[in-house]
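In: Provided below for reference: sequence and predicted model.
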Amino acid sequence: MNLRSLRYFEALGTELNYRRAAEKLFITQPALSAAIQNLERVIGDRLFDRDTRSVSLTATGREWLPHVRSALAGVDAALEAVALLVDYGHVRLGYLIGTGADLLFQLLDGVETVFPDITVETIEYDFSDPTAGLASGATDIALLRPPVDVPDMQLAIVAEESWVACLPRSHRLAAREELRIEELLDEPIVVAPKSAGRWREYWYAADARGGKEPQIAAEAATYEAEATLVSRGVGLSFTTSSMVRLYDRPGIQFVPITDRPVSYTAIAWRPERLTTPARRLVEHMVSTSRPEPRD
């Protein structure tokens, strides 16, 4: 038995759904299923009753789950305490791919001079984790594009952008000066991996589809992969206006979408998990960017 298997049990015990639990853990459903089966073999009893339609805790699972949650909370507290003792001035800042091209450098400009006692480690994340490590606790602060699924998250907006369609140059709509979202909903689309959850749904415009599933042509975890698939004619994609400047490639055409809401880029954090150095860094970035605080 190991700590990872206990975290897997807690996630599935909370969600009672393999897909949601796997997405929460950033693993595949088969990997989660195998880990739970192995845990059941180790303890010698079933933890879940499952069939093709539902998952429920057994009596053993229900009784054990509060103990596991308590144990995990203790472990997390111990890890946080030792992190403060060993490397008090170290802050992990995750950023979603694309946001680091210019915004990250602006936000961190001069930080070494202002905070000589703080070391900032920057970590890039692709579309498979649009929370940029914030949900898993791998980062202390994140530069991301909402919406993302992070409990108790607070954020401050640092940039606003409009939507654009990324089309193959040979596409029948590529010569248009602007488009409406309804003109694009029946087209094959390149989307983020399933682990992106609500963020993936936002970026294939689920709210505009009236419950109809998109025609998914392929998945891409990076802008480079997305642009390559679009240029090959596999499908189109929806992205932000800054990508026109940062990721323009031969074979693709960007066209503004006029009737979509503004896309925000934000500094995000979880207040109860912020160390003092991380809090100081957040306050500095928020004050220098002069964003609007939002919950």
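Out: Thanks, I have it. Values in this document were obtained by computation on a predicted structure and should not be read as measured data.

In: From now on I want contacts and neighbour counts done on CA atoms only, so please keep to that.
Out: Will do.

In: Go ahead and flag the most central residue of this structure.
Out: Nearest to the mean C-alpha position of the chain, by Cα atoms, centre = their mean, lies P130 at 1.9 Å.

In: One more to weigh against that first structure:
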Amino acid sequence: MKFGLRHIRYFMAVAEELHFRRAAERLGIAQPALSRAVRDLEDQLGVRLFDRTNRSVQITQAGTTFLEGCRGVINAVENTVENTRRVHDGQIGRLRIGYTDMAIAGLLPRRLKDFQAQQPGLVLQPHHDVTTAQLHKLDAGELDVGFVTGPISRLGYDQCLIQSERFVCVLYEHHPLANRSSIRLEELAHEDFVHGTSKDWEHFHAYLIPLCRRSGFVPRVVQEAFNSAGILGLVACGMGVTILTESVRGSVGAGLIVVPLEDVSEQLQTVAIWKSETPDRATTLFIDFLRRDGSS
């Protein structure tokens, strides 16, 4: 069949007006052109849509069925056009977001909640992963924005600071240092450590190892885990101590003590990172929000 939306709109105007002249005036076309278009449509369908006399136009039963379907078609087309424009404007769509343990334990949940309130049409899809894995996924186009341990020196990427956190020591409750209000990092020189693997946690280790070396030792890691929850679980078992960031206070369970490090002033940065080359509209809206929110 060769009829299109024009024929459907012409038919609907006649069906609603039940008068060819008024329908033609409503459409802004000549009445003969409208009559020809309706006849062509009837020929294409092989049915009579209207019963015409010199005095009246009545829609047939087949025409009523066709009208109901046409309304659905027009509504679907209009919704599709509107949604297409909204996707282009970043008002609907999806955002694939990566996050580390430190990011989700810190300021990220509030920022995601605030952004979602401003852009309810955008679906946020958060994925937990370590910094290294997020960078690979950003390279592969599998993430739009990553929240990673930074700063990151990476060609073709932009970033903005999300939070800076002080380092703390986490001890099991019966550890000799557990009742202290603070400790010096050098006091941990002979302790067994629990931490993430050097491969998965390399960006965190880029902070940790220089800090320890400056205090005269390299941490002796005796147990490893993939994430903070696993690390804290092993510390609670008495297998060693660990150094994380202050946001961990909200997730430590029974049997664990968090103690500040009095001689460490450095802070771990969490940054948002994304490809600098023409991000889509939804990503641009999110980045603009992060920058505004971070400066407030």
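Out: Right, received. Where do you want to start? Please read these numbers as outputs of a predicted model, since none were measured by experiment.

In: From S136 of structure 1, how far off is the residue nearest to the centre of structure 1?
Out: In this structure, P130 of structure 1 lies at 11 Å from S136 of structure 1, with Cα to Cα, to the nearest Å as the measure.

In: contacting residues around D200 of structure 2?
Out: For D200 of structure 2, the contacting residues are 130-133, 226, by Cα atoms under 8 Å, 6 or more residues apart in numbering.

In: Tell me which of those residues you also see in structure 1.
Out: Mapped onto structure 1 and checked by both residues aligned by TM-score structural alignment, their matches' Cα atoms under 8 Å, these keep the contacts 131-133.

In: Can I get these in JSON lines including distance to T270 of structure 2 and secondary structure?
Out: Formatted as JSON lines, these follow (distance: Cα to Cα, whole Å; DSSP: H, G, I helix; E, B strand; the rest coil):
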{"residue": "T131", "distance to T270 of structure 2": "10", "secondary structure": "helix"}
{"residue": "T132", "distance to T270 of structure 2": "13", "secondary structure": "helix"}
{"residue": "A133", "distance to T270 of structure 2": "15", "secondary structure": "helix"}
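
In: now the longest helix along structure 1, how far from the centre of its chain.
Out: For structure 1, the longest helix by residue count, based on DSSP state H, is helix 59-86. Here the centre of helix 59-86 of structure 1 is set off from its chain's centre by 24 Å, with Cα atoms, centre = their mean, to the nearest Å.

In: Show me what it is packed against.
Out: Here helix 59-86 of structure 1 touches helix 3-15, going by 3 or more Cα pairs under 8 Å, 6 or more residues apart in numbering; DSSP states H and E.

In: packing partners for the helix it packs on?
Out: Contacts defined by 3+ Cα pairs under 8 Å, 6+ apart place helix 3-15 of structure 1 against helix 18-25, helix 29-43, helix 59-86.

In: Which part of structure 2 matches it?
Out: The alignment of helix 3-15 of structure 1 onto structure 2 (TM-score structural alignment) covers no residues at all.

In: quick check: angle from that helix to helix 29-43?
Out: 110 degrees (axes from the mean of the first three to the mean of the last three Cα atoms, to 10 degrees).

In: buried set for helix 3-15 of structure 1?
Out: 6, 8-13, 15 (16 or more other Cα atoms under 10 Å).

In: next one: stretch 242-260 of structure 1
Out: So, applying 16+ other Cα under 10 Å, buried residues of stretch 242-260 of structure 1: 242-244, 252-257.

In: Tabulate those (CSV), appending secondary structure.
Out: Compiled in CSV, those are given as follows (DSSP: H, G, I helix; E, B strand; the rest coil):
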residue, secondary structure
S242, helix
M243, helix
V244, helix
I252, strand
Q253, strand
F254, strand
V255, strand
P256, strand
I257, strand
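
In: one step back: in a markdown table: the kept ones among the contacts of D200 of structure 2, plus distance to F115 of structure 2.
Out: Converted to a markdown table, those look like this (distance: Cα to Cα, whole Å):
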| residue | distance to F115 of structure 2 |
| --- | --- |
| T131 | 23 |
| T132 | 26 |
| A133 | 25 |
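
In: With respect to M12 of structure 2, which of those residues is nearest?
Out: Proximity of those to M12 of structure 2 (Cα to Cα) peaks at A133, which lies at 55.4 Å.

In: quick one: Y202 of structure 1 and A192 of structure 1, what's the gap?
Out: According to Cα to Cα, Y202 of structure 1 stands 10 Å off from A192 of structure 1.

In: So for those two, which sits in the more crowded spot?
Out: Between Y202 of structure 1 and A192, counted using other Cα atoms under 10 Å, the more crowded position is A192 (26 against 16).

In: just to revisit the earlier point, show the buried residues in the contacts of D200 of structure 2.
Out: For the contacts of D200 of structure 2, a burial check counting by 16+ other Cα under 10 Å picks out 130-131, 133.

In: show me where the stretch 51-200 of structure 1 has strands.
Out: Counting by DSSP state E, counting those that start in this stretch, the segments of the stretch 51-200 of structure 1 that form strands are 55-57, 90-96, 119-125, 141-144, 154-161, 163-168, 189-191.

In: how close does the fifth one sit to structure 2?
Out: Per the superposition on structure 2, strand 154-161 of structure 1 and its aligned residues are separated by 2.0 Å on average (mean Cα distance after the TM-score superposition for structure 1).

In: centre of the chain versus that strand, how much separation?
Out: With Cα atoms, centre = their mean, you get 15 Å for strand 154-161 of structure 1.

In: buried ones in the longest helix of structure 1?
Out: 61, 65, 68-69, 72.

In: which of the residues you listed sit farthest apart?
Out: The two members of those with the most space between them (Cα to Cα) are G61 and L72, at 15.6 Å.

In: Surely A218 of structure 1 forms part of a strand?
Out: Yes. Secondary structure of A218 of structure 1, determined by three-state DSSP: located in a strand.

In: Count the neighbours of the residue lying closest to P293 of structure 1 once chain neighbours are set aside for me.
Out: Of all residues not flanking P293 of structure 1 in the chain, A156 sits nearest, at 4.3 Å (Cα to Cα, 6 or more residues apart in numbering). For A156 of structure 1, the neighbour count with other Cα under 10 Å is 22.

In: Trace A156 of structure 1 over to structure 2, please.
Out: Aligned partner of A156 of structure 1 by TM-score structural alignment: C160.

In: Distance to P188 of structure 1 for the buried residues of helix 3-15 of structure 1 - can I get that in JSON lines?
Out: Output for those, formatted as JSON lines (distance: Cα to Cα, whole Å):
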{"residue": "L6", "distance to P188 of structure 1": "40"}
{"residue": "Y8", "distance to P188 of structure 1": "35"}
{"residue": "F9", "distance to P188 of structure 1": "37"}
{"residue": "E10", "distance to P188 of structure 1": "37"}
{"residue": "A11", "distance to P188 of structure 1": "33"}
{"residue": "L12", "distance to P188 of structure 1": "33"}
{"residue": "G13", "distance to P188 of structure 1": "36"}
{"residue": "E15", "distance to P188 of structure 1": "31"}
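
In: Fine by me, thanks again.
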